[in-house]
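Peer 1: Prediction below, plus the sequence it came from.
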Amino acid sequence: MKRWAILGAAVVLAAGSADADEVLDVAERYANGGGYHWTPGNSGSPVTLTHRGQVVLPKGEGSFCCGYTLAVVFEVAQQRGLLDNKTFEQLKRFQRDWYGDGPNSRETLVVKAVERLGIGCRVEHADAQPGDFVQLWRTSGSGHSVVLLDWVREGGEIVGLRYRSSQKSTDGIGDRTEYFADAEGKGGSVVRQRTYVCRLDAPPANDRDHTMEEANRLVDAGQYAEAEEALRALIPDPTAPVASEAAIALERIRRTRREFSLTEEELLAEVRRQVPDADESDLARWRDAGDLQLRVIDGKTRYFRRAASNLFRFNSDAARRREKQDQRQGFDQTGLIARLVAMSGNADGPAIYPVKHHVTYTLTVKPNNPHAAKGATVRAWLPYPQEYQQQRNVKLIRSAPAEHQIAPPRQGHRTIYLEQEVVDPAKPLSFVAEYEFVTHAWAPRLNPAMVLEYDKIGELYTTYTAERAPHIVLDDPTRRLAAEIVGDEPNPLIRARKIFRWVSANIPWCAEMEYSIIDSLGQKGLSAGRGDCGVQGTVFITLCRAAGVPARWQSGWQTKPGEENMHDWSEFYVEPWGWLPADASHGVRKHADPRVQDFLCGGLDPYRMIVNLDYAQELHPPKTSYRSEPNDFQRGEVEIDGHNLYFDEWNWDFDVHTEPLEPSPAQE
């Protein structure tokens, strides 16, 4: 089992004057003793730490130093409102940094943790005072994370420190004194040069927060240029990787401008390719009907870059006038599902009809990138298949470069990580991963009469029925809608089917803007009444949770021959079957057999590559800058010396070959 972290460097979080009492009050509220348990798998925290209903760190057995100090700083930061605008994923990263498990945090630990989260900063020893947090390195190589009670001074010189923490000598929480190794005659072992000091911020109410609020207001009002000017004033180094709140907000504006870039003349030209007699009055009528996606940016109307294709999905008049399109015969998914239903009746288990996949994934950075100086390090994360339930026998055949890191199974986003140096900036730079795997169809025989009760106080139920803002919001209107859909139905399997049918009927698919500029996938789908597969899936997850059915994200690629593409779907949980897939985007199938109609609510075809078991998770290894896609992971991610490369700076190629390993009934 994994140890939660190393015991790290001496770090002091100076609270400062009146704020020091707040830290000391929290630190002293934990009773002495309680047992010191520095053991594998133990969190070390004396309490469970939660944020917006999600468990950041469970309560451990007894405590150890990092867990105790994290519990104190977490509570103080919550009291000061420093965590109000932080996400659950940010706080998980904060915990890992605090424990020394985060990127570049193994030396300075909490200094890196508070600075990366934006709730504190480093200070000098002379500025440290009681109520700070300290984590120290010793000459032996061991370390200790503590709350500073006072410096020990002799002749005006600091020779040691008195602190409160959890340690073996006090069998858990208690007070102790240690001395610096360079203090004569004290026999100390604390390394003064590796004692790092930082300060937790005071409660937010400053000009920076006001400026961020004003910038957000300006964006909402369509005044992008003014918002950009306000945000640039908050970014001390505009050449640094995009990682701060202000820099990310500025980057989101840039991406929004890219998504909404078409003038009316450009849009009309696109529409006329399929409706040659369309004119400005048609655009005005379609716009007034709400069927042309647009934003008013700095006083000018700009249309979504895929507004023309969506128009024919939204507007019956435009669809009627559209020149006849070639109707190509696509993959018969419903026919396959009908055969899977027939096969499942005699199957020994839910995994049937295995399909072998062979994938070559190539990511190529375009030449002459402004960050690609000779000797620069290019880091790339490519999609890699999970070992999960119906997806098995994952095997890497080759990678280029050959040296690689594969994320552990069940990681939220499963990646293969590659890096190389730029030799010639004028040439493209490619990364390749070739692998194979087998995906089965998942076709459990579901019977509502077999459904078991949930353990409603267990971690699984409480986690996957909780709100997870901003994308899964369980506000009163959402809960009322879920209640209207499921009615008084007590059976969670039937409740999930009702929600599946509602989403299939009421949230039609459309081409979607990049997720990085959508504030809430779930709320966007519910308010607009349309969205792509990720939006549809998040609406399904949100409504399931609101109805008391645990649900979560899953995504990757669909690999139906001739229709290979990125795709998102979901899972919901019902005992005794456990996690069941649901594809609300492909939805209810048109077929006489109800089992075929609802197959994709509990079952799944085998033409999938499962990459992601969650959304908005940290990559492996972590990325420095704001991701091109911060929620999903399908195309990959790239950065050069810490600078993100957006999708228009590189190309991807997903080459997949599929081979059924068993004949379906129609092929026998």
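Peer 2: All right, it came through fine.

Peer 1: contacts and neighbour counts: CA atoms only from here.
Peer 2: Noted.

Peer 1: burial of the closest residue to Lys456 other than its chain neighbours, as a residue count?
Peer 2: Leaving aside its sequence neighbours, Lys456 sits nearest to Thr462 (C-alpha to C-alpha, 6 or more residues apart in numbering; 6.7 Å). Residues contacting Thr462 under the criterion other C-alpha atoms under 10 Å number 18.

Peer 1: Now do Thr462 against Arg468, distance only.
Peer 2: 12 Å (C-alpha to C-alpha, to the nearest Å).

Peer 1: Now name the helix or strand holding the residue nearest to Lys456.
Peer 2: helix 459-464 (DSSP states H and E).

Peer 1: I would like the residues contacting that helix, please.
Peer 2: Defining contact as C-alpha atoms under 8 Å, 6 or more residues apart in numbering, one finds that helix 459-464 is touched by 53-55, 454-456, 545, 549-552.

Peer 1: So which of those sit within strands?
Peer 2: Among the contacts of helix 459-464, the members found in strands (DSSP state E) are 54-55, 551-552.

Peer 1: Can you check the residues you listed and name whichever has the most neighbours?
Peer 2: The residue in those with the most neighbours, by other C-alpha under 10 Å, is Ala551 (30 neighbours).

Peer 1: how close does it sit to Tyr388?
Peer 2: 17 Å.

Peer 1: again, but for Val638
Peer 2: According to C-alpha to C-alpha, Val638 and Tyr388 sit 26 Å apart.

Peer 1: So if I had to pick from the two, which one is more boxed in?
Peer 2: Per other C-alpha under 10 Å, whichever of Val638 and Tyr388 has more neighbours is Val638, with 27 against 15.

Peer 1: before we move on, the earlier item: make CSV out of the ones in strands among the contacts of helix 459-464 and add distance to Val539.
Peer 2: Conversion of those to CSV gives the following (distance: C-alpha to C-alpha, whole Å):
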residue, distance to Val539
Gln54, 20
Val55, 23
Ala551, 11
Arg552, 11
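
Peer 1: so, if you compare those residues, which one comes nearest to Arg322?
Peer 2: Nearest to Arg322 out of these is Arg552 (C-alpha to C-alpha; 38.7 Å).

Peer 1: Use this one as the comparison:
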Amino acid sequence: MYYDLSYLSVPLPEDVIKLKNYGDFDGAAQFIKHLLTQSVPEALKKRLEMELDILRMVGINEYPFNEEEAEKMMQEAFKDYQKGELTSLKEKGQVDWLYVNGRVHFQRRFLMNLIKTQAEYEARLLVKEDNQVDQLRKQELTHNVQLMKKQGFRKVKIYLKTSIRVKKEYERPGEKVRVYLPIPKECKQLSSIEILSTSPEATFIAPENAEQRTVYFETILEEDQVFSVEYSYVNQVDYVELDPDKAAEVQPKFDLEEQLPHIRFTPYLEHLLTEILAGETNPIKKARKIYDFITTKVSYSFMREYFTVENISEYAAVNLKGDCGVQAILFITLCRMAKIPAKWQSGLYVSQYYTGCHDWAQFYVAPYGWVFADLSFGGGAKRTGDEARWNYYFGNLDVFRMPANSVIQKDFNPPKQQLRADPIDNQRGEFEYENQGLPYAYLDVNQVFISMEELGE
């Protein structure tokens, strides 16, 4: 089932909202099922059908810890922990929570989020995490900035292997499955893309220009079966310093439209953009003002599944928090509202120190063409006082990337039949039986960096 997510812009009936806000997800689902037996407008019907799947994702799955459990986790994690600290963090909006059956429950990664985003809590850990890898990664990024400025470009060949499997307790051997894994796609910085091997043999490999490119498997599931793909590609990123004085008087008019529900020009965002721009008309300066706002005012925070958020750009702008994808969508939305073409890019961050999911943005300014903005990397650099790296990620990108997606909310080739684990983006892959799409809680995903070779021109 591929949902047209634009229907998330349709408002929910008041009684559904009341039940949902109280955390009575079963009651909300029952009320929706009742409404669907009535004659309701088609757009409302589609919104209600979508809400049933959203309700299945939230609650105990996304918010499993009640206050007593969360308090115990805090006591076990931090030294000098005082009872009531968690309540204080909740009241300040520094931990994600909601009601489940009228009781406060905390998001499944609330503790990890505190450690990652609050230096005070990282320092108070009873068991210190080994941050050597983080330090090496930061050094790698700083070195990349230095090399790019010195050489004017970097060109590398990267080898990766990714895999997906269903966890043992959800395995149903003998049943037909359809499996998708993201692979590199045609884009500005990539060339020489090669699919080196798949296991089992791939049923179909989407063309390089697919907006969300995948390798597809359709087979009868075997016990303990792993689906994998190994590939290589050449990534060349050119260094650019955007000069506002060189911006062309006439700018292009593509990639300026809304894409509901998340790239949406709401009244609040109109007010916010007016405040951010303060009358500025130069496109490069406008884009920089938007970048500066997000990287200094929107705090990095882990997110619940995107499918459960009705409007990601407004969520970021109202709550002033969000992960890499949330920040990128806000940047794209505000740029488009400011008549600056902007679009999505996502896939993996890839290096010997870390390989994992990541999202970023592109924007277009004549005569430079498409350039990059990495809001979360820029914001992270700013928070640690690295002004050079903060400035770098306005206009530039590092070479440690595997782009698989160029648009949000696009179906695969071939189309998926059941509900996607992530209907917006695809960085980890998807797995479905004939009658059920599997959430990521049911899956094991592995992304393995093999090698990276530095190339000349």
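Peer 2: Structure's in. What do you need? It should be emphasised that the depicted structure is a prediction, and the values quoted were computed from it without experimental measurement.

Peer 1: about what we covered before: of the ones in strands among the contacts of helix 459-464 of the first structure, which is the nearest to Phe599 of the first structure?
Peer 2: Taking C-alpha to C-alpha as the measure, Phe599 of the first structure lies nearest Ala551 of these, at 17.2 Å.

Peer 1: how about the strands in the stretch 301-450 of the first structure?
Peer 2: For the stretch 301-450 of the first structure, the strands defined by DSSP state E, counting those that start in this stretch cover 351-365, 377-383, 391-400, 405-406, 415-421, 429-442.

Peer 1: got those as CSV, with distance to Glu251 of the first structure and mean neighbour count columns?
Peer 2: Listed next are those as CSV, based on distance: least, C-alpha to C-alpha, whole Å; neighbours: other C-alpha atoms under 10 Å:
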stretch, distance to Glu251 of the first structure, mean neighbour count
strand 351-365, 20, 21
strand 377-383, 20, 23
strand 391-400, 31, 16
strand 405-406, 29, 16
strand 415-421, 24, 22
strand 429-442, 24, 22
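
Peer 1: Same list, those, but as a markdown table with distance to His586 of the first structure please.
Peer 2: Compiled in a markdown table, these are given as follows (distance: least, C-alpha to C-alpha, whole Å):
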| stretch | distance to His586 of the first structure |
| --- | --- |
| strand 351-365 | 20 |
| strand 377-383 | 22 |
| strand 391-400 | 20 |
| strand 405-406 | 31 |
| strand 415-421 | 26 |
| strand 429-442 | 15 |
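
Peer 1: closest one to Ala289 of the first structure among those strands?
Peer 2: strand 377-383 (39.6 Å).

Peer 1: which helices and strands does that closest one pack with?
Peer 2: Applying 3 or more C-alpha pairs under 8 Å, 6 or more residues apart in numbering; DSSP states H and E, we find strand 377-383 of the first structure packed against strand 351-365, strand 415-421, strand 637-640.

Peer 1: In a markdown table, list the ones you listed along with distance to Phe74 of the first structure.
Peer 2: Output for those, formatted as a markdown table (distance: least, C-alpha to C-alpha, whole Å):
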| stretch | distance to Phe74 of the first structure |
| --- | --- |
| strand 351-365 | 40 |
| strand 415-421 | 31 |
| strand 637-640 | 31 |
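
Peer 1: So which of these is nearest Arg306 of the first structure?
Peer 2: Checking those against Arg306 of the first structure by C-alpha to C-alpha gives strand 637-640 as the closest, at 22.9 Å.

Peer 1: In the second structure, what stretch matches the closest one?
Peer 2: Mapping strand 637-640 of the first structure onto the second structure (TM-score structural alignment) gives residues 430-433.

Peer 1: what about the matching stretch, how far off from the first structure?
Peer 2: By mean C-alpha distance after the TM-score superposition for the first structure, the fitted stretch 430-433 of the second structure averages 0.8 Å away from its aligned residues in the first structure.

Peer 1: Looks to me like Asp488 of the first structure is in a strand.
Peer 2: No: going by DSSP: H, G, I helix; E, B strand; the rest coil, the assignment for Asp488 of the first structure is coil, not a strand.

Peer 1: any idea what it aligns with in the second structure?
Peer 2: Matched by TM-score structural alignment, Asp488 of the first structure corresponds to Gly279 in the second structure.

Peer 1: ditto for Pro408 of the first structure
Peer 2: Pro408 of the first structure maps onto Pro207 in the second structure when the alignment is built from TM-score structural alignment.

Peer 1: That match contacts Val215, doesn't it?
Peer 2: No: between Pro207 of the second structure and Val215 there is no contact under C-alpha atoms under 8 Å: 9.5 Å.

Peer 1: Pro423 of the second structure versus Val407 of the second structure, what's the distance?
Peer 2: Counting by C-alpha to C-alpha, the gap from Val407 of the second structure to Pro423 of the second structure is 12 Å.

Peer 1: Those two: who's more crowded?
Peer 2: Neighbours were counted for Val407 of the second structure and for Pro423 using other C-alpha under 10 Å; Pro423 has more, 20 against 15.

Peer 1: show me the contacts for that one.
Peer 2: Residues near Pro423 of the second structure by C-alpha under 8 Å, 6+ apart: 2-3, 307, 409-410.

Peer 1: Secondary structure element holding the residue most central in space within the second structure?
Peer 2: Centroid check for the second structure by C-alpha atoms, centre = their mean gives Gly325 as the closest residue, at 3.5 Å. Taking DSSP H and E as the definition, one finds Gly325 of the second structure inside helix 324-337.
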